[in-house]
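> requesting a structural model of the entry that follows:
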Amino acid sequence: MHITFHGAAQEVTGSMHLIEVNDKRILLDCGLYQGHRADTYARNLNFPFDPATIDAVILSHAHIDHSGNIPNLVKRGFRGNIWSTAATRNLCTYMLMDSGHIQEQDVEYLNKRNRRKGEPPIEPIYTRQDAENSFDYFVSIGLHRTVTVADGVDLTYFDAGHILGAAFVQLDIREHATGKKWRLVFSGDLGREETPILHPPEAPANADIVLMESTYGNRLHGEFNQARKMLRNVVRNAARRRGKVIIPAFAVGRTQELVYVLNQLDADGDIPSLPVFV
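Alright, predicted model coming up:
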């Protein structure tokens, strides 16, 4: 068995890890790399492997840095199954279409600039139509259900507690060449224990190999109730000064948590009733 990291290694975005076993090639996640525009375009447009040789994709969740390059993978020849939870597939139908729209808009702007400079036009990494085409390859399964995704490779999803549909991946692998059995666990992105909407992340029973994210590996989060009190105090102070509170937040996951907590604070009388714009 060989594992190659093609993204999210010594960096945060572009999650993409290739598992090669029993003459099969399985991709864990297929995310967009996000960085400087020129570097981002080149890295996302061209894969470090032939997409047509990939036998299956296993998605941990729908965030664009984990799922966002699936339409390009299909556009360039991938024809296998894209495994995900049902909620992840449903979120991807919105998020990948939106991402395709953004790719089209970016290229329209860049090509106007290129025309002025006398430079050749460029193509979008993928379009909304490419995104729609990719949905035909999604196969949804529930948590704790084991399915065979390739010869000698069984997949089981467990709750990751990150966003709706997020799951960590357990692969039970039987390597034909050596007779060895491996259990590989891929965390995707993990949530916290005390999130107000989602279940806490489950813990795998055991594993021989663990591929784990470490976004917050060098810090400890405070308790959720403490964060709730901090938000309450910020809103109260802003209201007293007739000011505004602007909170940057990821569109899928964090925004819903914030709106939920603000609604709770309002319902409990801890903050004045104020308009919330998203």
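
> for the rest of this, base every contact and every neighbour count on C-alpha atoms.
Will do.

> tell me the buried residues in stretch 127-134?
Using 16 or more other CA atoms under 10 Å as the test for burial, stretch 127-134 gives 127-128, 130-132, 134.

> now go through those and say which are in helices.
128, 130-132, 134 (DSSP state H).

> for the residues you listed, give me CSV that also has distance to Asp151.
Shown next, in CSV, are these (distance: CA to CA, whole Å):
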residue, distance to Asp151
Arg128, 33
Asp130, 29
Ala131, 28
Glu132, 28
Ser134, 23
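
> coming back round to it: and the buried residues of stretch 127-134, which is closest to Ser187?
Taking CA to CA as the measure, Ser187 lies nearest Ser134 of the buried residues of stretch 127-134, at 24.0 Å.

> what ranges does the stretch 101-250 of the chain have for its strands?
Here the stretch 101-250 of the chain has its strands, by DSSP state E, counting those that start in this stretch, at 138-140, 146-150, 153-159, 167-174, 181-186, 209-211.

> what about stretch 112-128, how long is it end to end?
Counting by CA to CA, to the nearest Å, you get 20 Å between the two ends of stretch 112-128.

> the helices in the protein, which residues?
Assigned by DSSP H, the helices in the chain fall at 37-45, 64-67, 70-75, 86-117, 128-134, 224-240, 254-267.

> residues contacting the residue nearest to Asn111 when sequence neighbours are not counted?
Distance criterion CA to CA, 6 or more residues apart in numbering; nearest residue to Asn111, sequence neighbours excluded, is Pro121 at 5.2 Å. Applying CA atoms under 8 Å, 6 or more residues apart in numbering, one finds that Pro121 lies in contact with 111, 114-115.

> need the contact partners of stretch 134-145.
Stretch 134-145 is contacted from outside by 70-71, 74-75, 79-86, 89, 93, 156-159, 167, using CA under 8 Å, 6+ apart.

> now show me the structure for the sequence below, then we'll compare the two:
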Amino acid sequence: EYENRRRAKKKKGKRKKGLVKPLYTSQDIPPVMELFETIGYQKWLHITDGVRAQFRDAGHILGSGSVTLEIIEGDKKTMFGFTGDVGRPNRPILRDPKAMPEVDYLICESTYGNRDHIEKPAEEERFLNIINQTCVEQSGKLIIPAFSVGRTQEIVYMLDRLENEGRLPHIPVFVDSPLAVNATTVFGSHPECYDNDLHEYMLIDDNPFGFTNLTYVRNVDVSKSLNTFTEPCIIISSAGMMNAGRIRHHLFNNIDNPQNTLLIVGYCAPHTTGGILRKGTEAIKLFGEWKMVKAKIEIMDSFSAHADRHELIEYLDNQKGKVKTIFLVHGEFEAQQDFKMLLDKNGFENVAIPDLGQTVELE
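Sure thing, here's the model as predicted:
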């Protein structure tokens, strides 16, 4: 539907492209939603004869989970696991990742298989320093591209704490993403998923995702008004990799101003706008126009919801000596290679990096 609306807009000097037949439309979604069933963590779910599945809290984003399959064929039982995206221990809001049952074969993510994140106190101080340098000393805008689910809520929660501590400068903060607004509402509706620290914090502040100078923006006209907003401010907008969404408009209007700062708070695929900016490009093409990158680019991967290499090793500790093969996926090849060597050094045997489309026959 979105693609057809885009193609229907005839641009000057360009021919309209033919419309495409969608696999489904928005009208198909409500009846599908009625078919969803909620499955709790750490409960075995019967799939079919000889096959059961169990989810465990992965601590990555709200509702994320690892998957373990128990497969029985005759007298043989095989345990097969998929980590999915593994979260980080001791992070704000969500509970820590729960270790998976012991498995025979494991598909494991490796996003940060060759990196370590900075610790929480240093992270908070650096974040505050970036805010002060950009918004107070330079009277500029701090633009933060962030995923709508998880990353945005963590940033808002940190700002909320800084506000309650009296350390956040008196500047407006905008969350400009309809999806992030909706996701934050969902977060607020599920306190059972919060960690103990957040529950204790809520005894002091019952709304960890809202404070005086914070505005959630749904309306597109309000979003557009931020383009001409001249006061120092913080704008949090999606998408996190900057390849789509309202963040592209904020980049277009702010990336060429040396007073501003673009704070990248997580992984960006190399081919995306975020990935290109991470590499230190001098210019970026937005909406068909080349813009000089004069704003300061800051990177804080510690906000990432993905475990770093040593956090992954800790998460996998109960598999050591039991798992027959670990298959590394969801990571750049260099990260996979480095993480494979780290796993080897930590006593994990038979670590494989499968090729795309490769078929592996299990014993």
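
> dump the residue contacts of the alignment partner in structure 2 of Pro201 of structure 1.
Under the alignment by TM-score structural alignment, Pro201 of structure 1 pairs with Pro97 in structure 2. Contact partners of Pro97 of structure 2, counting by CA under 8 Å, 6+ apart, are 57-60, 86-89, 315.

> that older thread, between the buried residues of stretch 127-134 of structure 1, which sits nearest Arg219 of structure 1?
Set against Arg219 of structure 1, the nearest of the buried residues of stretch 127-134 of structure 1 by CA to CA is Ala131 (36.6 Å).

> how about that closest one, what's its partner in structure 2?
Superposed on structure 2 with TM-score structural alignment, Ala131 of structure 1 falls opposite Ile29.

> go through stretch 206-220 of structure 1 and flag the buried ones.
For stretch 206-220 of structure 1, a neighbour-count test (16+ other CA under 10 Å) marks Glu213 as buried.

> what's the end-to-end length of it?
Its first and final residues considered, stretch 206-220 of structure 1 spans 24 Å by CA to CA.

> distance-wise, check the aligned residue in structure 1 for Ile155 of structure 2 relative to Arg232 of structure 1.
The alignment partner of Ile155 of structure 2 in structure 1, by TM-score structural alignment, is Leu258. Applying CA to CA, the value for Leu258 of structure 1 to Arg232 of structure 1 is 11 Å.

> and for Leu171 of structure 1?
Applying CA to CA to Leu171 of structure 1 and Arg232 of structure 1 gives a distance of 43 Å.

> ok, these two, which is more surrounded?
Taking neighbours as other CA atoms under 10 Å, Leu171 of structure 1 and Arg232 compare with Leu171 leading, 22 against 18.

> got the contact list for the equivalent of the more buried one over in structure 2?
Aligned against structure 2 by TM-score structural alignment, Leu171 of structure 1 finds its counterpart in Leu69. Counting by CA under 8 Å, 6+ apart, Leu69 of structure 2 makes contact with 51-54, 79-81.

> give me the nearest residue to Leu69 of structure 2, chain neighbours excluded.
The shortest distance from Leu69 of structure 2 to any non-neighbouring residue, by CA to CA, 6+ apart, is to Ala53 (4.6 Å).

> and for Ala203 of structure 1, the neighbour number?
By the criterion of other CA under 10 Å, Ala203 of structure 1 has 10 neighbours.

> ugh, wrong one, Thr148 of structure 1
Neighbour count for Thr148 of structure 1, taken as other CA under 10 Å: 13.

> quick one: it from Leu155 of structure 1, how far?
Where Leu155 of structure 1 is concerned, Thr148 of structure 1 sits at a distance of 6 Å (CA to CA).

> distance of Ala53 of structure 2 from Val329 of structure 2?
Ala53 of structure 2 sits at a distance of 21 Å from Val329 of structure 2 (criterion: CA to CA).

> I meant to write Leu214 of structure 2 there.
Counting by CA to CA - Leu214 of structure 2 and Val329 of structure 2 are separated by 38 Å.

> now Glu200 of structure 2
Remark: distance between Glu200 of structure 2 and Val329 of structure 2 (CA to CA) = 37 Å.

> which of those two has more neighbours?
Val329 (19 against 11).

> am I right that that one is in contact with Ile107?
Yes - using CA atoms under 8 Å, Val329 of structure 2 is in contact with Ile107, at 6.9 Å.

> I'd like the distance from stretch 155-162 of structure 1 to the chain centre, please.
Stretch 155-162 of structure 1 has its C-alpha centroid displaced from the chain centroid by 13 Å (CA atoms, centre = their mean, to the nearest Å).

> please apply the same query to stretch 185-199 of structure 1.
Between the centre of stretch 185-199 of structure 1 and the centre of its host chain there is 13 Å, according to CA atoms, centre = their mean.

> residue in structure 1 paired with Lys141 of structure 2?
Here Lys141 of structure 2 is matched to Lys244 in structure 1, going by TM-score structural alignment.

> residues in contact with its match?
Residues near Lys244 of structure 1 by CA under 8 Å, 6+ apart: Ala238.

> tell me how far it lies from Arg236 of structure 1.
Counting by CA to CA, the gap from Lys244 of structure 1 to Arg236 of structure 1 is 10 Å.

> please apply the same query to Asp189 of structure 1.
To Arg236 of structure 1, Asp189 of structure 1 is 33 Å away according to CA to CA.

> of these two, which one has the most company?
A direct count of neighbours by other CA under 10 Å for Asp189 of structure 1 and Arg236 places Asp189 higher, at 21 against 16.

> need the counterpart of that one in structure 2.
Correspondence of Asp189 of structure 1 to structure 2, assessed by TM-score structural alignment: Asp85.

> show me what contacts its match?
Contacts of Asp85 of structure 2 by CA under 8 Å, 6+ apart are 58, 60, 64-66, 109, 306.

> returning to what we had before: so which of the contacts of Pro121 of structure 1 persist in structure 2?
Contacts conserved in structure 2 for these, counting by both residues aligned by TM-score structural alignment, their matches' CA atoms under 8 Å: Asn111.

> let's see the ChimeraX selection covering just the buried ones among the contacts of Pro121 of structure 1.
Buried residues among these (16+ other CA under 10 Å), as a ChimeraX selection:
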select :111
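
> the contacts of Pro121 of structure 1 into TSV, with extra columns for distance to Leu45 of structure 1?
Listed next are these as TSV, based on distance: CA to CA, whole Å:
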residue	distance to Leu45 of structure 1
Asn111	16
Asn114	18
Arg115	21
